[in-house]
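> Sharing a model that was predicted from the sequence below.
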Amino acid sequence: MKTVDEHLADVLARVQPLPPLELQLLEADGCILAEDVTSATDLPAWDNSAMDGYAVRREDVLAASEESPVELPVVGDVPAGSAQAYRVAPGQCVRIMTGAPVPAGADAVVPVEWTDRGVATVRISRPPSAGQHIRRQGDDVSAGEVVATAGTRLGPPHIMLLAAVGRSRVSVRPRPRVVVISTGTELVEPGTPPGHGQVSDANGPGLTAAAREAGAIVYRVGIVPDDPTTLLDAIEDQLVRADLVITTGGVSAGAYDVVKEVLGRLGTVAFGPVAMQPGKPQGFGTVGPDGTPIFTLPGNPVSAYVSFEVFVRPAIRRMLGMEPAARPLVPAVSTTALTSREGVRQFLRGRLRTRDGTIEVEPVGGPGSHLVASLARSDALIVLPEDVTSVPEGGMVSVLPFGGSPAGDAPDDAADEVLDGGDR
């Protein structure tokens, strides 16, 4: 059997970041920047007011106090967006709004709260300090400054900054398009009452959500029965919109495991056991004229999800241009004794908590690969290496946190939408 590390290495060796693509700014949200972005302008582009108030020459109001306000004539009104040029002469002031250009001659802004809010004349009861409440040109960004570097994952703050410096398009690694196909004659769509021997398709919706959370644009195809011709047609139909394909079910050694039967004939998809539990039966390779990567995952829901976390999610992140591709392992204290089979990497469901600054993990549910409820209650996988057969209560283990767990990274920005359906 291949080890987990060997299989993951094979996967990542055959998956490359997608070529850069120039996208509109909002379409680039969540993508990896493929270029350094340099600002063509200062930010702010000109001195502007940080307050609603009055632009003044500071020397004219140095003597202002509550007991003896200074009165000045108001010679103009400058709202935000005003293109009219004003100059403040000695003994004058201009009423100004937040964000409006500071008139020539003014060297401070008196907040409206320090005045009687006059229109023709204003009484000022407190002097500002030099330059107070003025946002200086280039105070935030200077023209020619790099505001975002290649490799940055764009989020709302980056989008805001790029828009502020006038960029409407940027070159990014696009989100991969992932097609999810559930196979099995026994499957019915969620919401359809299952008959005798039938089960609701949990893998299709679950892996669609997982791929979306990892940053992909996801197309979920309807259930494909255990028919070789129908399965092959379904895969070929989807390749036009797929950067990566995921199938679940049909990869063991049974008489009706059609995924293995169909794709095994192509010679480009390798099937074989991986020394892990759950998730032992795995397949990976390429299909179609463009060599589209395809993962064939086990049909049991927990096996499928663990396989996604360990192998597929790193591949999606590699396609996005994100490194490191895999989630980092985190040390934790096990609250109970654990056992594992030698030579197999065990992935147990766990729940994390922090006590006195130490991360603890408690196993959730049993090891069965059909126990979806325990997976939903967990926020991490407890990883027991191949050479570990037991861990005492209070012993150290490695955990693979899911996004948003106490020890995990924040959930990845999701794709804009999940495109559900298809022609099958």
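That came through fine.
> okay, CA-based contacts and neighbour counts for the rest of this
Noted.
> And the helices in this protein?
Along the chain, counting by DSSP state H, helices occupy 4-14, 156-164, 203-213, 228-238, 258-266, 301-307, 313-320, 372-377.
> Can I get those in CSV including distance to Val78 and mean neighbour count?
Converted to CSV, the helices of the chain look like this (distance: least, Cα to Cα, whole Å; neighbours: other Cα atoms under 10 Å):
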stretch, distance to Val78, mean neighbour count
helix 4-14, 59, 16
helix 156-164, 22, 15
helix 203-213, 47, 22
helix 228-238, 59, 16
helix 258-266, 70, 18
helix 301-307, 60, 25
helix 313-320, 47, 25
helix 372-377, 58, 16
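> now the ones you listed as CSV including distance to Asp107?
As requested, those are exported to CSV (distance: least, Cα to Cα, whole Å):
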stretch, distance to Asp107
helix 4-14, 59
helix 156-164, 25
helix 203-213, 50
helix 228-238, 64
helix 258-266, 74
helix 301-307, 62
helix 313-320, 49
helix 372-377, 60
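> Out of the ones you listed, which is closest to Gln84?
Closest to Gln84 of the helices of the chain, according to Cα to Cα: helix 156-164, at 22.5 Å.
> what helices or strands is the strand ranked longest in the chain leaning on?
Ranked by residue count under DSSP state E, the longest strand found in the chain is strand 345-355. Strand 345-355 sits against strand 276-277, strand 358-363, helix 372-377, strand 380-384, with contacts defined as 3 or more Cα pairs under 8 Å, 6 or more residues apart in numbering; DSSP states H and E.
> and the third one, what other elements does it pack with?
What it means is helix 372-377. With contacts defined as 3+ Cα pairs under 8 Å, 6+ apart, helix 372-377 has these neighbours: helix 301-307, strand 345-355.
> okay, those in TSV with distance to Leu371 next?
Converted to TSV, those look like this (distance: least, Cα to Cα, whole Å):
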stretch	distance to Leu371
helix 301-307	7
strand 345-355	10
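> and of the ones you listed, who's closest to Trp46?
Nearest to Trp46, of those and by Cα to Cα, is strand 345-355 at 48.7 Å.
> quick one: Asp77 from Leu244, how far?
Distance from Asp77 to Leu244, counting by Cα to Cα, to the nearest Å: 59 Å.
> Give the burial count for Pro289, as a bare number.
Residues lying near Pro289 (other Cα atoms under 10 Å) number 8.
> Please disregard the earlier target; I meant Ala50.
19.
> Likewise for Pro392?
Residues within reach of Pro392, counting by other Cα under 10 Å, total 14.
> same deal with Gly197?
So Gly197, with other Cα under 10 Å, has 8 neighbours.
> Ok, the one 5 residues further on next?
Burial of Ala202, expressed as a neighbour count using other Cα under 10 Å, amounts to 19.
> Use this one as the comparison:
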Amino acid sequence: MSDLPASENTNHEGPIAGIGPGLGDGLVSVDWLVDRILETVRPLDAFPQPLMETLGLACAEDVIAPIELPRFDNSAMDGYAVVAADLDDVSEDEPVELPVVGEIGAGKAGLVTMAAGTAVRIMTGAPVPSGCDAVVPYEWTDRGVARVRVRRAPALGQHIRRAGEDVAEGELLVEEGTVLGPRHLGLLAAVGHATVPTRPRPRVVVMSTGAELRDPGTALGHDSIYDSNSYLLAAAARAAGAIAYRVGCVSDEPRAFLDALSDQLVRADLVVTSGGVSQGDYDVVKEALSPLGTVWFGTVGMQPGKPQGFGVVGEDETPIFTLPGNPVSSYISFQNFVLPALRALMGKQPYRRPTQTAQLTRGIGSPEGRRQFLRAVHDVRSVTPIGGPGSHLLGDLAKANALIVVPEEVTSIAAGEQVQVLRLDEEF
């Protein structure tokens, strides 16, 4: 049985209270809905996580270097530690020969000091002995073992990496909010951090509704289709850095839907459903959740993706997004509403995918009062719309790498004009 909270309030149509006026005809704007979402969603609590688990996550606090890098003066070359003054007069025609009094390998620093007039074989990364002020590479010598003949003079300090020249102890290494990449992890490991405080990856439960849905790999009836939305949305969540749990097809009966949802809340930081939010007789998500009083259902001035729902469910007030069932509408809704919420949970900024400007290759039209998102192929400077406006055309969505964003007040844009473009699948 469901443990979702109940409410007598079932009036959730029209503009969202506290956000501002709608666009007319009971519509709210994309921006106003995003604002409400970001007011509701709070970042997950941060905790120290193993270094390799933090790739792609936002650092939750400033990280300071506990040690300097390099930790000690060390050789930048395989060669010989020397006193530079001993080789002032060396040349190809008049090499200088020095006795080799020892050898220092990386991690094997048995010899800690040397005297003038001698040389010590030294490997890259090994600490230079006290008294050494230059390193002669093998290439400048005859690579002698007991004695070495040097044909070229090093400059004072040449081929020695000085302690702290890369990173000073106490230096700011990673600023709070930085999304950690491979180079950050390498630096943090180099100063000895085994863990780093980050917000965890959100756990996203994805549920599809519809009696007509079947799992891929099973037989289809004459009135059934394969469930693509749960795969599409779970993959989008995973691409955004979340942990995705694809529940798959859920019953069209309200009580069964609520029970399935309640069962999933134990592992959810955020829930995404698709289908069942329009005005039909079998819109199970809307029918099941409206009486709770914690989920808003309404219409947004956008195309595709007009019917939307957002709110919280369960004792922990888990955010829930109820997206339309057509795959293109569902995906574009994810990009506009779910993606900012996931980034907010992870403490990543900016929350919304930034737009770029590109030149339109052919003219387009758009309905007044709707922000239209057109599938397109974007290259360096231009963008080309592909496919029709239908929200069921998944093939065109798969070919697209961008969305053209047409503002609500614009009804047509001619070829050659500049348009705003959302690049899909890019890190930001």
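That came in fine, so what should we check first? In this text the structure is predicted, and so the values were computed from the model without any measurement.
> TM-score of the superposed pair?
Put the two chains on top of each other and the TM-score (TM-score structural alignment, normalised by the length of structure 1) is 0.93; 402 aligned residues with a Cα RMSD of 1.2 Å.
> Have a look at Asp77 and Leu244 of structure 1 and say which one is more surrounded.
More crowded of Asp77 of structure 1 and Leu244, by other Cα under 10 Å: Leu244, with 26 against 17.
> How much space separates the equivalent of that one over in structure 2 from Ile320 of structure 2?
Using TM-score structural alignment, the partner of Leu244 of structure 1 in structure 2 is Leu270. Leu270 of structure 2 sits 6 Å away from Ile320 of structure 2, going by Cα to Cα.
> repeat for Ala106 of structure 2
55 Å.
> more neighbours, the two?
Ile320 (25 against 13).
> The more buried one against Asp269, yeah?
No - look at Ile320 of structure 2 against Asp269 with Cα atoms under 8 Å: they stay out of range, at 9.1 Å.
> so who does Ile181 of structure 1 touch?
204, 220-224, 245-248 (Cα atoms under 8 Å, 6 or more residues apart in numbering).
> Let me have the residues you listed in TSV, extended by distance to Pro17 of structure 1.
As requested, those are arranged in TSV below (distance: Cα to Cα, whole Å):
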residue	distance to Pro17 of structure 1
Gly204	25
Arg220	22
Val221	24
Gly222	28
Ile223	29
Val224	30
Val245	16
Ile246	18
Thr247	21
Thr248	24
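> and which of these is nearest Pro111 of structure 1?
Arg220 (56.7 Å).
> Residue in structure 2 paired with the closest one?
Looks like Arg220 of structure 1 aligns to Arg246 there (TM-score structural alignment).
> ditto for Val333 of structure 1
Taking TM-score structural alignment, Val333 of structure 1 has Gln359 as its aligned residue in structure 2.
> Can you verify my assumption that Ala104 of structure 1 contacts Tyr86?
Yes - with contact defined as Cα under 8 Å, Ala104 of structure 1 counts as touching Tyr86 (6.4 Å).
> Buried residues, stretch 78-91 of structure 2. List them.
Neighbour-count burial for stretch 78-91 of structure 2, counted by 16 or more other Cα atoms under 10 Å, picks out 78-84, 86-87, 90.
> Can you give me the first-to-last residue distance of that stretch?
Note: stretch 78-91 of structure 2 ends 20 Å apart using Cα to Cα.
> Just give me how far it sits from the chain centre.
50 Å (Cα atoms, centre = their mean, to the nearest Å).
> one step back: to His133 of structure 1, which of the helices and strands packed on helix 372-377 of structure 1 lies closest?
Nearest to His133 of structure 1 among those is strand 345-355; the distance by Cα to Cα comes to 44.0 Å.
> Buried residues of the closest one, list them for me.
345-353.
> residues in contact with that strand?
Contacts for strand 345-355 of structure 1 (Cα under 8 Å, 6+ apart): 4, 275-278, 306, 340, 359-365, 367, 374-375, 377-386, 405-407.
> Which residue in structure 1 aligns with Pro291 of structure 2?
Looks like Pro291 of structure 2 aligns to Arg265 there (TM-score structural alignment).
> if I look at its match, how far off is Phe271 of structure 1?
Between Arg265 of structure 1 and Phe271 of structure 1 the computed distance is 11 Å (Cα to Cα).
> and what of Leu400 of structure 1?
Counting by Cα to Cα - Leu400 of structure 1 and Phe271 of structure 1 are separated by 25 Å.
> what's the answer for Glu67 of structure 1, then?
88 Å.
> Compare neighbour counts for these two and give me the winner.
For Glu67 of structure 1 and Phe271, the more surrounded residue by other Cα under 10 Å is Phe271, and the numbers stand at 17 against 8.
> okay, now the spatially closest residue to the more buried one that is not a sequence neighbour: neighbour count?
Among residues not flanking Phe271 of structure 1 along the chain, Gly283 sits closest, at 4.3 Å (Cα to Cα, 6 or more residues apart in numbering). Per other Cα under 10 Å, the neighbour tally for Gly283 of structure 1 reads 24.
> Map Gly283 of structure 1 onto structure 2.
Matched by TM-score structural alignment, Gly283 of structure 1 corresponds to Gly309 in structure 2.
> how far away is that match from Gly347 of structure 2?
From Gly309 of structure 2 across to Gly347 of structure 2, the span is 23 Å (Cα to Cα).
> cool, Asp73 of structure 2 as well?
Using Cα to Cα, Asp73 of structure 2 is found at 39 Å from Gly347 of structure 2.
> now do Ser278 of structure 2
32 Å.
> Compare those two and say which is more crowded by neighbours.
Between Ser278 of structure 2 and Gly347, Gly347 has the larger neighbour count (other Cα under 10 Å), namely 26 against 21.
> which residues does that one contact?
43-44, 58, 60, 177, 199.
> how about it, what's its partner in structure 1?
With TM-score structural alignment as the criterion, Gly347 of structure 2 matches Gly321.
> doesn't Arg318 make contact with Pro174 of structure 1?
No - using Cα under 8 Å, Pro174 of structure 1 is not in contact with Arg318; the gap is 11.5 Å.
> Relative to Glu27 of structure 1, which of the contacts of Ile181 of structure 1 is nearest.
Distances from Glu27 of structure 1 to these, taken by Cα to Cα, are shortest for Arg220, at 20.9 Å.
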